[in-house]
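Undergrad: kindly return the folded structure for what I paste below:
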Amino acid sequence: MLKRVVVTGIGALTPLGNNVKTFWDNAVKGVSGAGKVTRFDASLFRSQVACELKDYNVTDFLDRNDIKKTDAYTQYAMIASDEAIKDSGFNIAAMDPFDVGVIWGSAQGGMETYETQVREYALGDGHPRFNPYLIPKFLINMASGLISLRHGYMGINYAPVSACATSNTAIMDAFNYIRLDKAKIIVTGGSEAPISPASFGGFSSMKAMSHRNDDPQTASRPFDVDRDGFVMGEGAGALVLEEYEHAVKRGATIYAEVCGAAMTADAYHMTSTHPEGKGATKAMQLALNEAGITTGQLDYLNMHATSTPVGDLSEINAVLNLTGGEKNTIQISGTKSMTGHLLGAAGAIEGILSILAIRNGIIPPTINTQSLDPAIHDSMNIILGEAVAHDVKYAMSNTFGFGGHNGTVVFGRV
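TA: So this is what the prediction gives:
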């Protein structure tokens, strides 16, 4: 018999706040996390806009020894997971350490470390003065490894990679391992530190990112007729998933239940989503089937909605396929309008917003959308401008990634 899986801890480090409370409060207020890039001189780049962390100093969270040995993406992972683990309040000393695992993802890993080291070598005198921590700093699995090392968790441990669907993949894997009784608790989520010249420049050269450089705070505008690309974000989201009976027995706070999850592939294009949303439709339907609910019972959908001209309409078509184009009660928002696109960490922070929508009865808005794309069907209930109070029993979170990866998770009230 499959076990039930619940969320007992959450942690966040985002462009809207360096903890869950600040993140949630600013999301509900409809705050934009975007601005001109400050991390490096982007003045010659086509796009010069990003959602960077604010008022952030890594030394407020980690000691210098940890900082020296890690890339920013791992630092973000440790900070967000520390918050989630503390929030969950489980005592590893009272457990078998092999019952607690970590499944943590990133799309790019330590890109900044790798880029910096290679550039210094190329511009140097030819001597290979590489940092002895270079390899562990850029490996994508190092965040999951160091979270387990930091806390003594000896169970399942690895890093899935599915581009911008990565953290939903991680959540789905953690969900499956726990319900198959292969773990009692798994710390899961994703982190990304992509605002470096090579990563930023690569996306900019693809013309995937907004170049609304004169008005950066409104650059991310999902569903708008004038949207021109995504805004890159950075940070991390962490969730503690736990077997339901184990959580109840220890008196844990339960935020929500993970009710269903699914992945599919578009098998269509290297970087573009399927125009009819075929793979995305199937992922959403499979996740709903696993949750045992219909579209009529789904209250909130946090869409991937990156603000790209093609991607937004592809996902809209997928939702229309799901609902048959009929008028429905599903409330929809695109919260990347506020946070930007955190790539492999997107699903984790959007999962947290979905969970808190269930818990608090408030749905964060889509901001910056001034004129809806006329191609958007009138059956879509898109929340624009301001958060709305709504009784949310079930929420769905979508993520899609380069390579045609589609990942969907359904959360429910316990």
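Undergrad: okay, CA-based contacts and neighbour counts for the rest of this
TA: Fine.
Undergrad: please, where are all the strands along the stretch 301-414 of the chain?
TA: Assignment of strands within the stretch 301-414 of the chain using DSSP state E, counting those that start in this stretch yields the ranges 331-333, 362-363, 381-382, 388-389, 394-401, 405-412.
Undergrad: any idea how far the spatially most central residue of the chain is from Glu245?
TA: Centroid-nearest residue in the chain, with Cα atoms, centre = their mean: Ala346, separated by 2.0 Å. Taking Cα to Cα, to the nearest Å as the measure, Ala346 falls 29 Å from Glu245.
Undergrad: one more: Met380?
TA: As for Met380, its distance to Glu245 is 38 Å (criterion: Cα to Cα).
Undergrad: sequence B follows; please return its structure for comparison with A:
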Amino acid sequence: MKRVVITGTGALTPIGNNTNDFWESLITGKSGSSLITKFDTEKFKTKFACELKNFDPIDFIPKSEARKYDLFTQYALIAVDEAIRNSDIDFDKLNKNRIGVIWGSGNGGINTFQQQITEFAKGDGTPRFNPYFIPKMIVDIASGVISIKYGLRGINFTTVSACATSNTSIIDAFNYIRWGKADMIITGGSEAPINESSIGGFNASRALSTNNKNPKSASKPFDMERDGFVMGEGAGAIILEELEYAKKRGATIIAEIVGGGMAADAYHLTGTHPDGEGAFLGMKSAMEDANISPENIDYLNAHATSTPLGDISELKAIERVFGKKNQLNISATKSMTGHLLGAAGAIEAIACISAIQKDTIPPTINSKNIEPYFNDMFDLTLQSAKEKTINFAMSNTFGFGGHIATTIFKKYSE
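TA: Modelled structure (predicted):
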């Protein structure tokens, strides 16, 4: 099959509104968590999240256009614009019939849905809905809007696999290109879930941290005192191209994608398998796809949301795949960004790609009292970034419903 390379990325995150700022914040261990400003949290159990900072969509998108889109679509457009600029693409010189968009979002236009239903409930029962209500809300609209903006007529759809969504999108894009069905695909994911319904809903399922006194240190993966994840928002975009196609157009190749594995826990609505069965199968499948062994992986960006059960199950799966005392470095960047749900895989893929480029592993911050059984088993890259030659990096994502998606990226060489 054809080789697939990465030529550009775009990031919009709680710790940086572009790829460079995002990376600098990662390696310096910056937390994006703070008190929520988007709504009144007085009656909510959780009062903090990882919101975007110093950001206004109108700085990037004309107001007349922005009003047609939910925030998750606006975030997508902004991240994609950066990725295209970084990849130095001139679509007018390319066959747009062979360029696609495979985008992901777990919740789609949940802000729009909440706003419209709230307004209807406050009214007299007369249906006065915004004419953009449905296209703003539906989860597939971001991929459609991206293709419309750039005139891309190739493969176009949206994946939904909860918090595994972005990795699923990336794997799908990878497969379609190496199967020869497309020359280039814009992929990634976006999420805008910080509102009353999301925070309230995840509180009800007891998934969120309630450490309101110390929001910056609330996300502490693998730590004995972890009490749930911290909600995040934003987007990550990645340009994937067939190798010879990228070389022909003179693109700068920054990394290669070599493997993708998907599986299912088949266990519980919201909880991971206690022994990480799906995670084990996903990682194993990704390595088989890449035709490499566990010893080849230099860095693993763990799903590690900071939930009591989820972190343990992932570490059990990692132990089963890699064994004990492996030279593998692991880190949990959600300790800084929070959990971007359907967009998590996209920004964590960018973290892996940047780590490969810079030969530097971003840290796991906040975590100090590691689960005793795993304390001396793995290098969790605690508190500080670490320089290390990285040839292969793996990224894990797991979603409600038992969805598993793992990707593997490689340092590019001829």
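Undergrad: could you get me the TM-score between them?
TA: Scored by TM-score structural alignment, normalised by the length of structure 1, the superposition of the two chains gives a TM-score of 0.99; 412 aligned residues with a Cα RMSD of 0.8 Å.
Undergrad: closest one to Tyr121 of structure 1 among the strands of the stretch 301-414 of structure 1?
TA: strand 394-401 (31.8 Å; Cα to Cα).
Undergrad: the closest one maps to which residues in structure 2?
TA: Alignment of strand 394-401 of structure 1 against structure 2: residues 392-399, by TM-score structural alignment.
Undergrad: need the contact list for the residue in structure 1 sticking out farthest from the centre.
TA: For structure 1, the residue at maximal distance from the C-alpha centroid (Cα atoms, centre = their mean) is Asp125, at 40.5 Å. The neighbourhood of Asp125 of structure 1, defined by Cα atoms under 8 Å, 6 or more residues apart in numbering, contains no residues.
Undergrad: and it, which of the three is it?
TA: Recorded secondary structure, Asp125 of structure 1: coil (DSSP: H, G, I helix; E, B strand; the rest coil).
Undergrad: helix or strand for Ile239 of structure 2, which one?
TA: Here Ile239 of structure 2, judged by DSSP states H and E, is contained in strand 234-242.
Undergrad: after that strand comes which helix or strand?
TA: helix 243-248.
Undergrad: on that earlier part again, the strand holding Ile239 of structure 2 vs structure 1, average distance?
TA: Following superposition, strand 234-242 of structure 2 is found to deviate from structure 1 by 0.3 Å on average (mean Cα distance after the TM-score superposition for structure 1).
Undergrad: Thr187 of structure 2 against Ile99, yeah?
TA: No. Checked against Cα atoms under 8 Å, the pair Thr187 of structure 2 and Ile99 is beyond contact range at 11.0 Å.
Undergrad: and the two? Which one has more around it.
TA: Ranked by neighbour count (other Cα atoms under 10 Å), Thr187 of structure 2 and Ile99 place Thr187 first, with 32 against 25.
Undergrad: and the more buried one, what element?
TA: strand 184-191.
Undergrad: quick one, that strand and strand 234-242 angle?
TA: With axes from the mean of the first three to the mean of the last three Cα atoms, to 10 degrees applied, the angle from strand 184-191 of structure 2 to strand 234-242 works out at 170 degrees.
Undergrad: in the helix or strand following strand 184-191 of structure 2, what's buried?
TA: Remark: after strand 184-191 of structure 2, the chain's next helix or strand is helix 196-204, criterion DSSP H and E. The neighbour-count check on helix 196-204 of structure 2 (16 or more other Cα atoms under 10 Å) flags Ser198, Ile199, Gly200, Phe202, Asn203 as buried.
Undergrad: and for stretch 263-279 of structure 2?
TA: Neighbour-count burial for stretch 263-279 of structure 2, counted by 16+ other Cα under 10 Å, picks out Ala263, Ala264, Asp265, Gly271, Thr272, His273, Pro274, Asp275, Gly276, Glu277, Gly278, Ala279.
Undergrad: out of those, which comes closest to Cys50 of structure 2?
TA: The closest of the buried residues of stretch 263-279 of structure 2, once distances to Cys50 of structure 2 are taken by Cα to Cα, is Gly271, at 22.6 Å.
Undergrad: alignment lookup: that closest one to structure 1.
TA: Per TM-score structural alignment, Gly271 of structure 2 is aligned with Ser272.
Undergrad: next up, the contacts around its match.
TA: Val310, Gly311, Phe402, Gly404.
Undergrad: which residue ranges of structure 1 form helices?
TA: Along structure 1, counting by DSSP state H, helices occupy 20-29, 64-69, 72-88, 111-123, 134-138, 142-151, 166-179, 197-205, 244-249, 278-291, 309-323, 336-339, 346-360.
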